[in-house]
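S.K.: no sequence on this one, just coordinates:
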């Protein structure tokens, strides 16, 4: 069997939870041939492979969104009236009103001419009509080029040569999802869509906060990502979700409920269990660890603010931030500057390290994210018998609090509330017996529900099912 994994902004260039998940999947399924189709930002940020890819990854193909440019010459495309309406619905229609079957047929038909269409008369007229309808106060050519900049990367991706595979498997909606949708339709192969987080909601949060998107265009960009998610949900043979709350969100965003299967993440219980047995503890120090990428969505600044408060009350506290610092250099510099401005001691950015070499020395772990799915960092910490203080995002509450009155494996605090996080950390420091009890509860929960063997068994069955059926095309 040959599976094409379509990754966006992660494997194999950016370390993190999703990338670790891909590495585990490919390594464990040694009898499956994988093609990695990676959608990256630009070569400067994402060119160095951060993982030792197993031999069954037969091809790595990378599409750099930031390195494509419009050709100065393009050919006129004579479109039928029906095709014009399909393009108009995609660009200017409401997401729920688009005929996705016709849209996919349109993309398949014009796959090698999409850039010509973008620069052609039909696209121009559609944007002009939309400009008038919205009564935009922007100069028209600014409006037009905003739409071209929106659809140009998408159309270039869809024009790429399609790798052969028995199953196409996208790890998010967005660009990866619509690419998987279109190639599965064109090749008439099954399409599996896995969502670790809810891409549409994450992009909506990004756009609302973004300064690169002018206020007049924010709604247009949000609708654009909703359209891409809808086409992926409609085309997918199976959609997987990590937990019930995310499944509910997928249904709200237009995914047919009958397609969704909940498959939680899993970790190597035995490997991390050895760390729990080695933990000795140093009464002269209170070591706090954070395993994360230093990027805005992880809200490292709130963590630093919380630690500054903790340090005043607990001089023995030490904070070790473990993870990639190079993905967003500007944000990393801002975090370092915040540490200096607060004049807080004992904050260490360790960069990309072997986490297992450090967890045995930790007393408590933190997660301060403003958005998550079902974090592998929490599962790994729980497997190592470590308690957590985490924000109330994604499945963090479900992981740490369990269900039906189970013993907690940590404490949940509100998003962006440094005072609440600081209080929770101090509570854990002043209640060592309770802290030990939380670590033990987390270890039990992972052993019972979140072993890597469980999720691998589910995906093995899915791959076998989809590979045997071979009828992924024309599902919309």
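M.R.: That came through, no problem. All values derive from a computational prediction rather than experimental measurement.
S.K.: okay, CA-based contacts and neighbour counts for the rest of this
M.R.: OK.
S.K.: next up, the contacts around residue 17.
M.R.: Residue 17 is in contact with 375-377, counting by Cα atoms under 8 Å, 6 or more residues apart in numbering.
S.K.: do you know how far it is from residue 379?
M.R.: For residue 17, the distance to residue 379 equals 11 Å [Cα to Cα, to the nearest Å].
S.K.: what's around residue 44, how many residues?
M.R.: For residue 44, the neighbour count with other Cα atoms under 10 Å is 9.
S.K.: show me what the lengthiest helix in the chain is in contact with.
M.R.: Using DSSP state H to assign secondary structure, the helix with the most residues in the chain is helix 215-235. By Cα under 8 Å, 6+ apart, the residues outside helix 215-235 that reach it are 90, 94-96, 100, 136, 146, 150, 173-175, 177-178, 180-181, 185, 191, 193, 199-200, 203-204, 207-208, 239, 253-256, 474-476.
S.K.: putting a second one here so we can go through both:
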């Protein structure tokens, strides 16, 4: 992509209509959520957008998307490197002692009240506090010692120190970052993006919205349970009588607190399918705020993909990032099983390779070990419409998804899918509860981490042409009926117009402010 001048950083950027809060995704990381965001901005060209990109550190980054002209500003939040602040401040010990209580409660299932207290304390010391005082001072070390003794007295202090430091670094970076002036704040996940939305609502009194593609705490739970570095000394047994709280519990409880704070602060909470709403309710979201708005795709564009009728090998594809959550290894093993019945099958992997180089290398090693060098092809990031005409079926082997765009995009192009039973995959492929009349299956659903089942369903689609044609027709009709982006864009525009027009509410620093008004969304 050619070099592009980024919009100005806050606070010098002009006020925007909508502030999009993006954690680890747009505009630097390609993927389904990022593409959704990019299309959302382009679909509302007469609105102005400010992008807050929450990223790991200050290293140089390359844009994965060319920013549309209606993105008028950007703010970066460096989660591992908060703004430095001063090296000394009078009353540091008293300040950190006051901060300690809400920090402890956030690690044990707190929520918006704790975030508000932390935001007030930090705002009162604006210009003073930063990384030096909050993370690197002698007083902050003493605070962490007290927190460890209170929260996890049996844990290794070294593990607690570094684990808590990582959590607090992200929290403080989010609290210290410049706050762009916008009419609506729209978080595209909970986590740190959701924390920023809560802070914006508290400080600016403007409406906050949340769209969850996947449930952030569920995805973090998977990552945390797989993070060996986090639990080298922890008891990771599955014993039912496990009672002692460990570092894993602290991380999970902290992210649950962040989600609850975001749910309480936001005026409306959107997700892609009904199944996600049950998770949101369990984590404290007000059912009155919940609304399903599915993903939409450019049906008109994808439906024009021309099928390649030339003599070519049977072809399957996994479309997505080569990262552990996509379980590309199961796809590769399924391709090996499939080759036993279809020797000339080609198994494409169409997606970015740069996000987790170690995992990519592990996948390549499996390909070599199974002798699949001529079968499995890593094509990298591609223009999907150039490839779908040459693909007979796609496989999605992810261990966690929400509502995968690739199923919709392939479906609009007349390509059926075999997918794991995660997120809304079953609903997309087998039909929605309100689907009248039923359209029939658009592919098949398989258990997690099952190469044999994945291969079996792909084999049926490749070798049984009438079955493949029926599935292709069904998924194409389903996408046209329920997931056309034209209708989804209309829904979001109505949401934006409604909240842009809302009056500003009392802020955290207004003497009339009451936390209950933030939770309820009342004016």
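M.R.: Sure thing, it's come through. Because the structure is predicted, anything quoted here is derived from the model rather than measured.
S.K.: and which of the contacts of residue 17 of structure 1 is nearest to residue 34 of structure 1?
M.R.: Residue 34 of structure 1 lies nearest to residue 376 out of the contacts of residue 17 of structure 1, by Cα to Cα, at 22.4 Å.
S.K.: in structure 2, what residue corresponds to residue 197 of structure 1?
M.R.: Following TM-score structural alignment, the counterpart assigned to residue 197 of structure 1 within structure 2 is residue 214.
S.K.: I meant residue 381 of structure 1, not that one.
M.R.: That one, residue 381 of structure 1, aligns with residue 410 by TM-score structural alignment.
S.K.: residue contacts, residue 34 of structure 2?
M.R.: Residue 34 of structure 2 sits next to 25-27 when contact means Cα under 8 Å, 6+ apart.
S.K.: now it: which helix or strand?
M.R.: Here residue 34 of structure 2, judged by DSSP states H and E, is contained in helix 32-43.
S.K.: so where is that helix in structure 1?
M.R.: Helix 32-43 of structure 2 maps onto residues 17-28 of structure 1, going by TM-score structural alignment.
S.K.: so how far is the matching stretch from its chain's centroid?
M.R.: Averaging C-alpha positions (Cα atoms, centre = their mean, to the nearest Å) puts stretch 17-28 of structure 1 13 Å from its chain's average.
S.K.: average gap between it and structure 2?
M.R.: Once fitted to structure 2, stretch 17-28 of structure 1 is off its aligned match by 0.6 Å on average (mean Cα distance after the TM-score superposition for structure 1).
S.K.: returning to what we had before: how far away is the match of residue 197 of structure 1 from residue 277 of structure 2?
M.R.: Going from residue 214 of structure 2 to residue 277 of structure 2 by Cα to Cα gives 11 Å.
S.K.: next one: residue 213 of structure 2
M.R.: Counting by Cα to Cα - residue 213 of structure 2 and residue 277 of structure 2 are separated by 11 Å.
S.K.: please enumerate the shared neighbours of these two.
M.R.: By Cα under 8 Å, 6+ apart, the residues touching both residue 213 of structure 2 and residue 277 are residue 271.
S.K.: hang on, the earlier thing: so what sits against both of residue 214 and residue 277 of structure 2?
M.R.: Taking Cα under 8 Å, 6+ apart as the criterion, residue 214 of structure 2 and residue 277 both touch residue 271.
S.K.: stretch 299-310 of structure 1: how far from the chain's middle?
M.R.: 24 Å.
S.K.: show me what residue 247 of structure 2 aligns to in structure 1.
M.R.: So, by TM-score structural alignment, residue 247 of structure 2 is matched to residue 217.
S.K.: scratch that, residue 423 of structure 2
M.R.: Checking TM-score structural alignment: residue 423 of structure 2 goes with residue 394.
S.K.: got a list of what that match touches?
M.R.: 197, 245-246, 371-374.
S.K.: report the two of the residues you listed separated the most.
M.R.: 245 and 371 (13.3 Å).
S.K.: so between those two, which is more surrounded?
M.R.: residue 371 (19 against 13).
S.K.: residue in structure 2 matching that one?
M.R.: Aligned partner of residue 371 of structure 1 by TM-score structural alignment: residue 400.
S.K.: and the spatially most central residue of structure 2, which of the three is it?
M.R.: The residue lying closest to the centre of structure 2 (Cα atoms, centre = their mean) is residue 189, at 5.5 Å. Here residue 189 of structure 2 is recorded as coil under DSSP: H, G, I helix; E, B strand; the rest coil.
S.K.: from residue 419 of structure 2, how far off is the spatially closest residue to residue 215 of structure 2 that is not a sequence neighbour?
M.R.: Distance criterion Cα to Cα, 6 or more residues apart in numbering; nearest residue to residue 215 of structure 2, sequence neighbours excluded, is residue 276 at 6.9 Å. Distance, residue 276 of structure 2 to residue 419 of structure 2, by Cα to Cα: 18 Å.
S.K.: all strands for structure 1, in order.
M.R.: Here structure 1 has its strands, by DSSP state E, at 2-8, 33-40, 57-64, 167-170, 191-195, 238-241, 260-262, 286-291, 317-322, 347-351, 364-367, 388-391, 410-413.
S.K.: please identify the most buried of those strands.
M.R.: Ranked by mean neighbour count under mean count of other Cα atoms under 10 Å, the strands of structure 1 are led by strand 167-170, which reaches a mean of 28.
S.K.: contacting residues around that one?
M.R.: When contacts are defined by Cα under 8 Å, 6+ apart, strand 167-170 of structure 1 is touched by residues 2-7, 176-177, 180, 183-184, 189-194, 463, 466-467.
S.K.: same question for stretch 89-96 of structure 2.
M.R.: 121, 128-129, 133-134, 139-140, 143.
S.K.: rewinding a little: which residues sit in contact with the residue nearest to the match of residue 371 of structure 1 when sequence neighbours are not counted?
M.R.: With Cα to Cα, 6+ apart as the criterion, residue 400 of structure 2 has its nearest non-adjacent residue at 5.8 Å, and that residue is residue 422. Residues in contact with residue 422 of structure 2 (Cα under 8 Å, 6+ apart) are 398-402.
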